[in-house]
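Novice: okay, predicted coordinates and the sequence, questions at the end:
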Amino acid sequence: MEIITRRGPRHMELSEFHELRARYSSTLVDLGTGDGAWPRRFARDYANVLAIGVDSDRNALREAAKLAERKPARGGASNALYVAAQVEALPPELHSAADWTTIYFPWAALLKAILSGDEQLADILNAIAAPRSRLSIVLNGEAAPEGFQNPTPESVSRALKSTLEAAGFRVTRSAWLDARQAPATTWAGRLVKGSGRSMIALDAQR
């Protein structure tokens, strides 16, 4: 699979990825990671977890990798990894790799897939999620794409119930969050914390 480092892209073989994962107790995969801040921050707090950010924006991932590859005293995290890929076409190396899958403040096609309960989301989760893994989704409650109404915890849970069941997940929580509960992402700071916009969190367990 294609990973992004501060020097640019390079290929990581499956065997190398397995060796890397074996150094850690679990693996977090953040889909649509954007600027990659969330995996890096999580990696800094949990040195025993391999935190992977997946996105198709290679330029953003390279900037994220530059920050992650700094010394720990300067905010770096050697257990953060960035993978260049479309969420809809994940590399086979990530098959069953995620003990925890996060989708925080998605937009465009991924947001529409969540709000509509698109079956493709089940395919994505079936590809990436490990057995007995968990899923966390956080949405901006006031930024529905054209053709969709602003979501509520009830509408999100209803839309995703059968889709998640098809991927072996059951919903354990769907609720409003306040700004103090926002995940440590750049988008949370921009979209929610500064404006007081509402957030919806959905958690599921496999």
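Specialist: The structure has been received and is ready for your questions. Residues are numbered from 1 along each chain as shown.

Novice: every contact and neighbour count from this point should use C-alpha atoms.
Specialist: Noted.

Novice: which residue of the protein lies farthest from its centroid?
Specialist: Within the chain, residue 73 marks the point farthest from the mean C-alpha position, 25.4 Å out by Cα atoms, centre = their mean.

Novice: residues in contact with residue 145?
Specialist: Remark: with contacts taken as Cα atoms under 8 Å, 6 or more residues apart in numbering, residue 145 is in contact with 108, 111, 112.

Novice: before we move on, what SS does it have?
Specialist: Per DSSP: H, G, I helix; E, B strand; the rest coil, the secondary structure class of residue 145 is coil.

Novice: take the one below as the second:
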Amino acid sequence: MIVQLGKASLAWTRADLEAKLEGHARVLIDVGTGDGRFVYRQAGAHPDTYCIGVDPAGERMREVSWRAGRKPSRGGRPNALFVVASVQALPEELTGLAHTLTLNFPWASLLSALVLPEAPVLEALRRLVRPGGELIALLNQSVFDDRPYAARLGLPELTDAWVEDALRPAYSAAGFEIRASEIVDGDMPHQTSWGQHLTLASGRRTRLLTAEAIG
């Protein structure tokens, strides 16, 4: 797999990754991590968790991966890693590692795949998570509430009924049991740069979807 470290792109094996995982109690994988700041903050807040950000745009992760690679006394995060990959081609090296898989305000093809839903993407995400692990997705509900706009994007009405009738069986078939789906008002469970941008405007609503990896 390809790892971003500042301006450099490095090839890592599963053995390289496992050496870094030693001594960490948990693994968090954030898919569609964008600029990687969420992963950087999580790594700082939870030193016992190895935090991995995955995004196809390696250049967006250059700055934060450089910061993470510094000495801890200068803001380094030895428990943070940034992987260059799309959800359509997730590295085999990440298979079965995640105790927690996060998707924070996904957009474009990833958002569509989560809510239409698309089985190949759900199955690829499931392969990242160990049995009993959790999926936590924050979705920009306001996009779906604007029906003319959502229709142009080919997105469904994201209602509780859609979650039950369309998402629950599809997620279950992929190995995820949906545990909760709720609208969150006010402060988010955690902040990301993109999420802050989306929710600054008044009236923005967020759907929190959680699921457990089964099987």
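Specialist: Structure's in. What do you need? Note that the structure is a prediction, hence the values are computed from the model and not measured.

Novice: report the TM-score for the pair.
Specialist: Put the two chains on top of each other and the TM-score (TM-score structural alignment, normalised by the length of the first structure) is 0.92; 206 aligned residues with a Cα RMSD of 1.8 Å.

Novice: mean per-residue distance, the helix or strand where residue 63 of the second structure lies to the first structure?
Specialist: When secondary structure is defined by DSSP states H and E, residue 63 of the second structure falls within helix 62-68. Plainly put, helix 62-68 of the second structure ends up 1.7 Å away from its match in the first structure on average once the two are laid over each other (mean Cα distance after the TM-score superposition for the first structure).

Novice: for that helix, packing partners?
Specialist: Applying 3 or more Cα pairs under 8 Å, 6 or more residues apart in numbering; DSSP states H and E, we find helix 62-68 of the second structure packed against strand 2-5, helix 37-45, strand 80-84.

Novice: identify each buried residue in stretch 72-83 of the first structure, please.
Specialist: For stretch 72-83 of the first structure, the neighbour count (16 or more other Cα atoms under 10 Å) marks 76, 77, 78, 79, 80, 81, 82, 83 as buried.

Novice: now do the contacts for the residue nearest to the spatial centre of the first structure.
Specialist: Most central in the first structure under Cα atoms, centre = their mean is residue 30, positioned 2.2 Å from the mean C-alpha point. Contacts for residue 30 of the first structure (Cα under 8 Å, 6+ apart) come out as 39, 51, 52, 53, 54, 101, 102, 103, 104.

Novice: quick check, it in a strand?
Specialist: Yes. Looking at residue 30 of the first structure with three-state DSSP, it is inside a strand.

Novice: state the distance from it to residue 121 of the first structure.
Specialist: Between residue 30 of the first structure and residue 121 of the first structure the computed distance is 14 Å (Cα to Cα, to the nearest Å).

Novice: ok, residue 178 of the first structure next?
Specialist: Summarising the geometry, the distance separating residue 178 of the first structure from residue 121 of the first structure, computed by Cα to Cα, is 26 Å.

Novice: more neighbours, these two?
Specialist: Set side by side, residue 178 of the first structure and residue 121 give different neighbour counts by other Cα atoms under 10 Å, the larger being at residue 121 (21 against 13).

Novice: three-state assignment of that one?
Specialist: Under the three-state scheme (three-state DSSP), residue 121 of the first structure adopts helix.

Novice: which strand in the second structure has the most residues?
Specialist: With DSSP state E setting the assignment, residue counts place strand 129-140 as the longest strand in the second structure.

Novice: and it against the first structure, how far off on average?
Specialist: Once fitted to the first structure, strand 129-140 of the second structure is off its aligned match by 0.7 Å on average (mean Cα distance after the TM-score superposition for the first structure).

Novice: mean per-residue distance, the longest helix anywhere in the first structure to the second structure?
Specialist: Ranked by number of residues, the top helix in the first structure under DSSP state H is helix 153-166. In the superposition with the second structure, the aligned residues lie an average of 2.6 Å away from helix 153-166 of the first structure, counting by mean Cα distance after the TM-score superposition for the first structure.

Novice: average offset of the helix or strand that that helix is followed by relative to the second structure?
Specialist: Once the chain leaves helix 153-166 of the first structure, the next helix or strand it forms, by DSSP H and E, is strand 170-177. In this overlay with the second structure, the average offset of strand 170-177 of the first structure from its partner residues is 0.7 Å by mean Cα distance after the TM-score superposition for the first structure.

Novice: so strand 170-177 of the first structure corresponds to what in the second structure?
Specialist: The counterpart of strand 170-177 of the first structure in the second structure, counting by TM-score structural alignment, spans residues 177-184.
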